[in-house]
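Enquirer: What follows is a predicted structure for the sequence shown.
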Amino acid sequence: MTQLPSPQQPAAGALLRERLGDRRFLLMLPRAVGLQVLHPAIAPALVEHSPMRLWEHKKRAVLQMIYLACADHDTAAAIRFAHEHIKGVDDLGRRYHALHPDTFLFQHATYVDTLMTAAEVFGPPLTDESRAELYDQCCRWYRSFGISDRRLPASWPEFTAHFARACREELRMTPAARELAGQVLRPDAWIVRRVPTGVVRAVQHERAAELYGLTPRATDTAALRTFAAATRAGSATAPRRIRIISQARH
């Protein structure tokens, strides 16, 4: 049986709260969302069940996700309430449900991958030890959802192998993904609207880049390098109340 955190203890440990609530994680979200849109169950759910444009929906969903991760009470009921109605049929006629363990695990995995990538690109960098600690806290965070953790990788190396396989075998360009692709690659709302198009292209996972038909460009790499340097410099001098969003400080 899945063990939930104590109601008196946030799902996210101190390291995860700091990283998840950092605005630099939000700037990297085009990577996570780019992968989610290519999942054959997540894409139609976004098209059919969200009345908002993609990034308006993600603003609401991600900020709520961070708030619940940092909450000091059991959040499993809130997760189920928010996702129970999200179900339907994909482009191949197969039923999908947002609470299916494989689908939910993949979406969670895109955020884990993005957290780690944000640390590599925008800093502060992780040591092998802190990366292992952060992944352990991500596992605790996942278990707080009350979803089966039977397929949850036990360690960071196991996670990277699992995630690479899932991206390779499960993702594809569906009609729903094609409908959302323009919004993925040119965010039009929230904090991600400030991310240059070249940077959005450069941070895409290699499997997403392949499916979106993105060819490597030197200008994208240069844009990412410049944007990352500016972001690191700004974060180094910003007070914590600016750097950490309010949903992670409550």
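Expert: Cool, got the structure.

Enquirer: from here on, contacts and neighbour counts on C-alpha atoms
Expert: Will do.

Enquirer: Buried residues, stretch 111-128. List them.
Expert: 111-119, 121-123 (16 or more other CA atoms under 10 Å).

Enquirer: can you tell me the helix or strand for the residue lying farthest from the centre of the chain?
Expert: Distance from the C-alpha centroid of the chain, by CA atoms, centre = their mean, peaks at Gly93 (26.6 Å). Using DSSP states H and E, Gly93 sits within no helix or strand.

Enquirer: Which neighbouring residues are in contact with it, exactly?
Expert: Residues in contact with Gly93 (CA atoms under 8 Å, 6 or more residues apart in numbering): none are found.

Enquirer: Not counting sequence-adjacent ones, nearest residue to the most centrally placed residue in the chain?
Expert: Geometric centre of the chain, nearest residue: Tyr111, 2.6 Å, by CA atoms, centre = their mean. Using CA to CA, 6 or more residues apart in numbering and skipping the chain neighbours, the partner closest in space to Tyr111 is Ala32 (5.8 Å).

Enquirer: and what of Asp220?
Expert: In space, Asp220 is closest to Gly198, 4.3 Å off (CA to CA, 6+ apart).

Enquirer: hold the first one in mind and look at this next one:
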Amino acid sequence: MTPTPEHTGPDDSVRVTAGGDPAGAGIPGARPPLDGGGSRFHHFFDDPRWALAVIRATVLEAAHPQVGAALLDNSTFTAHPWRRLRNTLVSLQRMFGADGQVRAREAARLNRLHQRISGADDRGRPYDALDPAVRAWVVATLFESTVTMCRLGGQPLEQHVMEELYDEFQGFLALLDPGNDSLPPTLDAFWPYYDRVVAHELENTEAMRIILFHLFDHLPAPPLLSGLPVLWAAGRAVGGPLVGAVTVASLPEPFRRRAGLPDVPGARTLMQGAYVTAGLARFLPEGWIRAECVTDLLYRTPGGASGPEGPSAPGSLIDRAAAFVRLVTPLGPDPAGVPGDAPRTADAFFREVLDQTGEGFLTWPDLAAMARELATRLDLDEPEETRLYDAFAAWWRELVGALDTDGDGRVSAEEYAARAPSLAGSALIRVAEVLFDVVDGDGDGSIDETEYRALFRTGFHRDVACDGGRYGRSAFVKDFLSFMTGHRRSTAFDPLLAQA
């Protein structure tokens, strides 16, 4: 992923990669998007300090009333934060990679996803994920937080580097939303725009407060460390408040003052130390801090596999370290050791699987989040993606019609527990059949090992009883229905839909 871009002029609307791929082809007026090793941003994407910068940018995004309301209503960031992080990294890798066709395909997928997100906040104000000003603000927070990351880390960017970086982020927005002119055309004009939004549009939203003060307090262990609950809880108790203090201290002073955010003594010194310390991770062995490595680790489960790797690979080393800690530390039972056919209570299934947004009720956004995760895992295009969403929508109508006894348009845990464990209607069967069809990419009526891994990110023979090396339709539908009605746990579907 290190082709060198060729420029024919500073005002070109198309960047051509070394492979001859027109990155902005077909997009009138598009600026050059990010393209792997040839971009300024590609260097920062693997910078360890960017982890802090992304948290900061997410807080600034959530402080926008439209973004904050959309997150509360539709996002899985509280119940499944690691899955959300993993999907974000995968999307960024695609959007900032060297292949123009991959970038265009990912932009189309993101637009379809955002097209399904709209509504109103608790004050009746509408939000729309396709609003040009909102999309521009999301890009603006990423750019400004990258610049701030370098400044706080003691390595401020030179003016010409900032200008080139800003041009790349404008190209990113142009690829995602052609014709969006909400970002100012020049870097000099950007800073007044940014200050104006911070001063007049950002609010102390509930989504922002959750990210700053509550998310880390209850942050579940990442999949790889799910068998180390005591160790994770101890680290979270120390690290959560520190991350919160560092993030608050890094926010713009006018907003901190207006939002009434705490000014902890020594927080600015701690913040600068955190950015400098994170930068020292660049001395780790080559490849350990690559975003691809982080994504791979977030796919892993104890004893699981996400792809071929050698004994010295980071994931293999972490697996062995985690196994050693479990061996010498009395940490209690390992959740990963729960048998695949172990029973699960209706309450546990409701909390762990159905309530994807973590709000305590089952609503359409919860089922939409399931469809979104499945479509993302399989990297579906139209019309398969729409077929999957439509199947889940039909299942939602069936669920709310059968379980919503008080007529409030949502299903409580009590309403679900009263009837749902025995509910497996035609709509849910249709979901299973549509899911099988989209997983069976070659249409041969069975799922092979490659297709299985595309969905579950695990092995095949070890995880499913195969018939001649194949996973047939009837077996798949039976396993899916057994899982989705809460009858039993599943070594395949639990990591996909219940994992944090």
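Expert: Received the coordinates, thanks. The structure presented is a predicted model; accordingly, all values stated were derived computationally and were not measured.

Enquirer: Next step: the buried residues of stretch 111-128 of the first structure restricted to strands.
Expert: Per DSSP state E, strands hold no members of these.

Enquirer: mind checking how far stretch 28-46 of the first structure is from the chain centre?
Expert: 9 Å (CA atoms, centre = their mean, to the nearest Å).

Enquirer: what's the span of that stretch from first residue to last?
Expert: 19 Å (CA to CA, to the nearest Å).

Enquirer: how about it, aligned to which bit of the second structure?
Expert: Per the alignment by TM-score structural alignment, stretch 28-46 of the first structure matches residues 53-71 in the second structure.

Enquirer: go on, stretch 149-162 of the first structure?
Expert: Under TM-score structural alignment, the match for stretch 149-162 of the first structure in the second structure covers residues 180-193.

Enquirer: longest single helix anywhere in the first structure?
Expert: helix 101-122 (DSSP state H).

Enquirer: how far apart are that one and its match in the second structure?
Expert: Compared with the second structure after the fit, helix 101-122 of the first structure shows a mean deviation of 1.1 Å (mean CA distance after the TM-score superposition for the first structure).

Enquirer: what about that helix, distance to the chain center?
Expert: Worked out by CA atoms, centre = their mean, helix 101-122 of the first structure lies 5 Å from the chain centre.

Enquirer: List of residues touching that helix?
Expert: Residues from elsewhere that reach helix 101-122 of the first structure (CA under 8 Å, 6+ apart): 19-20, 24-25, 28-29, 31-33, 35-36, 41-42, 97-98, 125-126, 131, 135, 138, 142, 147-149, 151-152, 163, 166, 228-229, 231-232.

Enquirer: would Gly119 of the second structure count as being in a strand?
Expert: Yes. The assignment for Gly119 of the second structure is a strand, going by DSSP: H, G, I helix; E, B strand; the rest coil.

Enquirer: Show me what it lines up with in the first structure.
Expert: Here Gly119 of the second structure is matched to Gly88 in the first structure, going by TM-score structural alignment.

Enquirer: So that match sits against Ala98, correct?
Expert: No. Applying CA atoms under 8 Å as the test, Gly88 of the first structure and Ala98 come out as separate, 9.3 Å apart.

Enquirer: which residues do the two both contact?
Expert: By CA under 8 Å, 6+ apart, the residues touching both Gly88 of the first structure and Ala98 are Ala45.

Enquirer: and those two? which has more neighbours close in?
Expert: Legend: neighbour count by other CA atoms under 10 Å for Gly88 of the first structure and Ala98, higher for Ala98 (20 against 16).

Enquirer: tell me what the host helix or strand of the residue nearest to Tyr111 of the first structure is packed against?
Expert: Element membership of Ala32 of the first structure [criterion: DSSP H and E] is helix 29-36. Using 3 or more CA pairs under 8 Å, 6 or more residues apart in numbering; DSSP states H and E, the elements in contact with helix 29-36 of the first structure are helix 101-122, helix 175-185.

Enquirer: Look at Gly13 of the first structure and say how many residues are nearby.
Expert: 18.

Enquirer: follow-up on the earlier one: mind telling me what the residue nearest to the centre of the first structure corresponds to in the second structure?
Expert: Checking TM-score structural alignment: Tyr111 of the first structure goes with Leu142.

Enquirer: Please report how far that match lies from Gln170 of the second structure.
Expert: Leu142 of the second structure is 11 Å from Gln170 of the second structure, by CA to CA.

Enquirer: All set, thanks.
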